[in-house]
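**Student:** What follows is a predicted structure for the sequence shown.
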Amino acid sequence: MQFFLDTANLDQIREVADLGLLDGVTTNPTIMSREGGDWREQAARICELVDGPVSLEVIATNHEAMIKEAKDLVSFGPNVVVKIPMIAEGLKALRELTERGIKTNVTLVFSPAQALLAAKLGATYVSPFVGRLDGLSQSGMEAVEQMRTIFDNYDFSTKILVASVRHPLHVLESGLIGADVITLPYSTIMQLVQHPLTDSGLAAFLADWEAFQKK
């Protein structure tokens, strides 16, 4: 399973890359706005810094404007993946972008049926928002599991990119289901590294070694 970092923060990107865990980056308008400054400059720097795919999202809600934005976004680098919202106009844009050979990430996916439509139209990725489904007392991971079954049934090449991740359990369940990619906030990646027994075990080892050296 690939790990994408869900951020536009360059320091976070560098740190996760240094850990060897960075396979790509996902952004959205909210994430970009948190960094301030010129978003175009920020997007260009991210694309230069990241070896893997970088998802940049369109703002338009009609397909003609989405296509125009997509042409602009791909100019930032060959690793750009254009994020398209799961709406009817988005599907029109998705079909054309697929025909043009532009990589796409269909975002704001909340049902297996939506994921099926995106895969049928050639999306590179679909992004189910599991945390938001959980927040409505629905099972986000059950939706992902159903998507995995559908995609395997028809041998779709579209990759399942689990998004809206809220805690490490989402990561574990995504791996068990066989999701292709998971995009994580920086804080969740750091949570995966840590375990209290690791900390206490290391502290005990170091204390024993220090005592041994004093003998």
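**Tutor:** Good, I have the coordinates.
**Student:** When you work out contacts or count neighbours from here on, use the C-alpha atoms and nothing else.
**Tutor:** Noted.
**Student:** Pull up the gap between the nearest residue to E96 once chain neighbours are set aside and A60, please.
**Tutor:** With sequence-adjacent residues excluded and distances taken as C-alpha to C-alpha, 6 or more residues apart in numbering, E96 is closest to I67, at 7.9 Å. From I67 across to A60, the span is 9 Å (C-alpha to C-alpha, to the nearest Å).
**Student:** So which of the two has more stuff around it?
**Tutor:** I67 (21 against 17; other C-alpha atoms under 10 Å).
**Student:** Now tell me what touches the host helix or strand of that one from outside.
**Tutor:** Using DSSP states H and E, I67 sits in helix 63-73. Contacts of helix 63-73 from elsewhere in the structure, counted by C-alpha atoms under 8 Å, 6 or more residues apart in numbering, are 56, 58-60, 80, 82, 84, 89-93, 96-97.
**Student:** okay, now the one to match up with it:
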Amino acid sequence: MNQLEALKQFTTVVADTGDFHQLAQFQPQDATTNPSLILKAVQKPEYAPLMRATVAQFKDRDLGEIMDRILVRFGCEILNTIPGRVSTEVDARLSFDTNATVTRAERLIELYQAAGVHTDRVLIKIAATWEGIEAARMLEQRGIHTNLTLLFSFCQAVACGQAKVQLISPFVGRIYDWYKKQAGAQWDETAMAGANDPGVRSVAQIYHYYKHFDIATEVMGASFRNTGQILALAGCDLLTIAPELLAQLSSHETSAQLRPALNSQTAKEQALERVLYDQPSFRFALNEDAMATEKLAEGIRAFAVDTRKLEVLMQQAAA
């Protein structure tokens, strides 16, 4: 048995890619995309015609709508390959606008429905700002399920649970990156691996809190730098993994039995206190967490940059 097969015994494996041709070999349940992954995909020869065809068909529409149609086109292709759900992201430039996020999410869902896709097979990805979480609360009440991304802190996770969002994507690798950079020459890779990895610890804390208090929101670890981080979170509800790391897991045979590092029973036995956030306390808690504040802002900026690059490619295709 290889490590990927072993992991699938305890955790739902999700592919983190816009390259739907890669999906079949790993047989993931779900798939996630983001602006950076879609940008990467449309620059490949096999996907460029898909973008050009979509732009040509809707060139009289505004850029935002054409963008959403490209995202949904990729999402539909992915859904033809997997049995589960696809996550499609709202424009990151709307991360601080609740109403605009809701409007954009509803359009994405309408486009999926027009393509014959049931709402339950789509998760709308939204940055876990206060405004994004409020948008997700409203969308969930309307039957549109959400995936809150760029999640780096416990307060973000708690607020998402309060909003009853479907799923959260706490990032592992970017947390790890921040702490490693802060430590500089003092960083001890061996000592900070596995369960001691700061990104792994963050997801474990959130998982235990959710399971302890029977919060229904699914926890999907994301943004991995190595397979050690992935295996250290075996037992998490879901893990979304880039194709390169899926390939490493599938090529590594394991003789030792993989045991789940996380389980709901252990979470129930922990002595935890319930926490509640309103907007002021959420903003203060996030502000107190320098890592989460920096990585959230950085992530939104990076997705916005790649969205603009995708718009340039769309405009070139329309010319």
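**Tutor:** Everything's here; your move. Quick caveat: nothing in here was measured; it's all calculated off a predicted structure.
**Student:** what's downstream of the helix holding I67 of structure 1, the next helix or strand?
**Tutor:** Downstream of helix 63-73 of structure 1, the next assigned helix or strand under DSSP H and E is strand 80-85.
**Student:** Next, the mean deviation of that following strand compared to structure 2.
**Tutor:** Compared with structure 2 after fitting, strand 80-85 of structure 1 deviates on average by 0.6 Å (mean C-alpha distance after the TM-score superposition for structure 1).
**Student:** In structure 2, what stretch matches that strand?
**Tutor:** Mapping strand 80-85 of structure 1 onto structure 2 (TM-score structural alignment) gives residues 122-127.
**Student:** In three-state terms, how would the spatially most central residue of structure 1 be classified?
**Tutor:** With distances taken as C-alpha atoms, centre = their mean, the residue of structure 1 nearest its centroid is T183 (3.0 Å). Assigned by DSSP: H, G, I helix; E, B strand; the rest coil, the conformation of T183 of structure 1 is strand.
**Student:** Matching it against structure 2, which residue comes up?
**Tutor:** With TM-score structural alignment as the criterion, T183 of structure 1 lines up with T240 in structure 2.
**Student:** what about its match, distance to Q57 of structure 2?
**Tutor:** 32 Å.
**Student:** ditto for G64 of structure 2
**Tutor:** From G64 of structure 2 to Q57 of structure 2 the distance is 14 Å (C-alpha to C-alpha).
**Student:** again with E106 of structure 2
**Tutor:** On the measure of C-alpha to C-alpha, E106 of structure 2 and Q57 of structure 2 end up 21 Å apart.
**Student:** Between those two, tell me which one has more neighbours.
**Tutor:** Between E106 of structure 2 and Q57, E106 has the larger neighbour count (other C-alpha under 10 Å), namely 16 against 11.
**Student:** Please pull up the equivalent of that one in structure 1.
**Tutor:** Checking TM-score structural alignment: E106 of structure 2 goes with K71.
**Student:** follow-up on the earlier one: my guess is the residue nearest to the centre of structure 1 contacts I160. True?
**Tutor:** No. T183 of structure 1 is beyond contact range of I160, at 10.5 Å (criterion: C-alpha atoms under 8 Å).
**Student:** For the counterpart of P170 of structure 2 in structure 1, list the residues it contacts.
**Tutor:** In structure 1, P170 of structure 2 lines up with P128, judged by TM-score structural alignment. Listed by C-alpha under 8 Å, 6+ apart, the contact set of P128 of structure 1 reads 107-111, 115, 140, 143-144, 160-164.
**Student:** Can you verify P128 of structure 1 is assigned to a strand?
**Tutor:** Yes. Checked against three-state DSSP, P128 of structure 1 lies within a strand.
**Student:** Now do the helices in structure 1.
**Tutor:** With DSSP state H, the ranges of helices along structure 1 come out as 10-19, 29-35, 39-49, 63-73, 88-99, 112-120, 130-135, 140-154, 168-177, 186-193, 196-213.
**Student:** Go through these and name the closest to Q2 of structure 1.
**Tutor:** With C-alpha to C-alpha as the measure, helix 168-177 is the member of the helices of structure 1 nearest Q2 of structure 1 (9.8 Å).
**Student:** any idea of the angle that closest one forms with helix 140-154?
**Tutor:** Here helix 168-177 of structure 1 runs at an angle of 20 degrees relative to helix 140-154 (axes from the mean of the first three to the mean of the last three C-alpha atoms, to 10 degrees).
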